[in-house]
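Q: 3D, please:
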Amino acid sequence: MPVVISNASPLIGLVGIEQLHILRKLWSEIVIPEAVYKEVVVEGRGKQGANVIEEACKEWIRVVSVKNRPEVEVLQTILDEGEAEVITLGQEIKKSILLLDNREPRNFARTVNLKMIGTVGVIRFAWTKGLIKEPIHEINKLRLNGFWIGEKLIEQFKKDVESKMSS
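A: Take a look at the predicted model:
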């Protein structure tokens, strides 16, 4: 089973719709790099969901250190620190899936052949496993919470869900 390495935005998005727990139902091992922990828990203290993520880190999300610091520093010229550490960890941990939402880190991850999924993909996957009953409602909740999702992705998501529901 792959190790899932998450960036900040999927954690924040899932906490905002009270669905963080689906990660551990979908995958047995969830990790975040130290920079992501710092961003969402330390610097995020007092913000919505920071305490939920902190508790998850005590129980089932493992915080790990990146070994290849020079790689992180190079990646930080084009990505933020959390994204750079997620991608570097993805290169260090062989059977991994990255949880990334933003275009730049996703594009880079593709160039180095890393597997990834975004928050919308997590919701879709959870729905196919029967963990979420109304995926379109969850996507709408994400957007109401200020989570940016492109119109094209939303249209495709709705089309996929509706076609599977009607078949």
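Q: okay, CA-based contacts and neighbour counts for the rest of this
A: Fine.
Q: what segments of the chain are helices?
A: Assigned by DSSP state H, the chain shows helices spanning 8-16, 22-26, 34-37, 50-59, 69-75, 81-92, 103-111, 119-128, 135-144, 151-166.
Q: point out the most buried one among those helices.
A: helix 81-92 (a mean of 24; mean count of other Cα atoms under 10 Å).
Q: now the closest residue to Leu26 other than its chain neighbours: how far from Ile132?
A: Of all residues not flanking Leu26 in the chain, Ala126 sits nearest, at 7.0 Å (Cα to Cα, 6 or more residues apart in numbering). Per Cα to Cα, to the nearest Å, Ala126 is found 6 Å from Ile132.
Q: now swap in Ile78 and tell me
A: To Ile132, Ile78 is 35 Å away according to Cα to Cα.
Q: this one next, for a side-by-side:
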Amino acid sequence: MHKTIVINTGPLIALVAGFGDLSILQKIYDKVIVPYEVTKEMLAKDTSSYDAKAFTQNKWLNKREKSIDIAPFLANTLDKGEASVIQTALNEHIETVCIDEAAGRRIARLNNLKVTGSLGITIASIKEGENIEIKEIIKNMKKRGIWVSDELKNKAIELAENAIKNRG
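A: Below you'll find the model as predicted:
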């Protein structure tokens, strides 16, 4: 099991779209930190939406209750959610962040953070022994308006198939 991750809005929405809830996170992480700015983004939507409901129902998420100071470079380069995810990880010496957006992923790596995304979490779950059909998860994500490139879809399917083979 992985230890701690700081997660952004996009992956939270994508995971709910793919799985119907966020329980997959609890299966592979001891602690899932949601910065205050991400919580605000999640709740700024219609609170009756499927992803806002799933988000508010998960009491085990470590939802931060106040904003943090964000380095000017991060604040001027990324949206508040991504910037707060990276800043929280740096402040608390957490090595892994979950960001789906390319610019946020790139800047996280420049700050020596490990980066995963919603499909990376799905593949990690498969490696941990979860019985997941990744093609179905991607289909569900797309049905809910989550964009997944053909290249990413094909790579995720390949990695998932390899993970299943390597499990034995």
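Q: any idea what the TM-score comes out to?
A: Superposed pair, TM-score by TM-score structural alignment, normalised by the length of structure 1: 0.87. Supporting alignment: 163 aligned residues with a Cα RMSD of 1.9 Å.
Q: okay, the helices of structure 1 in JSON lines with distance to Gly44 of structure 1 next?
A: Putting the helices of structure 1 into JSON lines (distance: least, Cα to Cα, whole Å) gives the following:
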{"stretch": "helix 8-16", "distance to Gly44 of structure 1": "10"}
{"stretch": "helix 22-26", "distance to Gly44 of structure 1": "20"}
{"stretch": "helix 34-37", "distance to Gly44 of structure 1": "9"}
{"stretch": "helix 50-59", "distance to Gly44 of structure 1": "6"}
{"stretch": "helix 69-75", "distance to Gly44 of structure 1": "22"}
{"stretch": "helix 81-92", "distance to Gly44 of structure 1": "13"}
{"stretch": "helix 103-111", "distance to Gly44 of structure 1": "21"}
{"stretch": "helix 119-128", "distance to Gly44 of structure 1": "19"}
{"stretch": "helix 135-144", "distance to Gly44 of structure 1": "19"}
{"stretch": "helix 151-166", "distance to Gly44 of structure 1": "28"}
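Q: of those helices, which is nearest Met1 of structure 1?
A: Nearest of the helices of structure 1 to Met1 of structure 1, taken as Cα to Cα: helix 22-26 at 10.3 Å.
Q: for the closest one, give me the average deviation versus structure 2.
A: Compared with structure 2 after fitting, helix 22-26 of structure 1 deviates on average by 0.6 Å (mean Cα distance after the TM-score superposition for structure 1).
Q: which strands or helices does that helix pack on?
A: The contact analysis (3 or more Cα pairs under 8 Å, 6 or more residues apart in numbering; DSSP states H and E) places helix 22-26 of structure 1 against helix 119-128.
Q: the helix it packs on vs structure 2, mean deviation?
A: Helix 119-128 of structure 1 sits 0.8 Å off on average (mean Cα distance after the TM-score superposition for structure 1).
Q: next one: that helix to chain centre, how far?
A: Centre-to-centre, helix 119-128 of structure 1 and its host chain are 11 Å apart (Cα atoms, centre = their mean, to the nearest Å).
Q: for stretch 142-162 of structure 1, same thing?
A: With Cα atoms, centre = their mean, you get 16 Å for stretch 142-162 of structure 1.
Q: do stretch 80-99 of structure 2 as well
A: The answer for stretch 80-99 of structure 2 is 11 Å, by Cα atoms, centre = their mean.
Q: next: stretch 155-168 of structure 2.
A: Put simply, stretch 155-168 of structure 2 sits 20 Å off its chain's centre (Cα atoms, centre = their mean).
Q: and the residue nearest to Leu26 of structure 1, what is it in contact with?
A: Shown in contact with Ala126 of structure 1 (Cα atoms under 8 Å, 6 or more residues apart in numbering): Ile22, Leu26, Ile132.
Q: how much space between the last one and Ser166 of structure 1?
A: In this case it means Ile132 of structure 1. Taken as Cα to Cα, the span from Ile132 of structure 1 to Ser166 of structure 1 is 17 Å.
Q: in structure 2, which residues correspond to stretch 21-35 of structure 1?
A: The alignment of stretch 21-35 of structure 1 onto structure 2 (TM-score structural alignment) covers residues 23-37.
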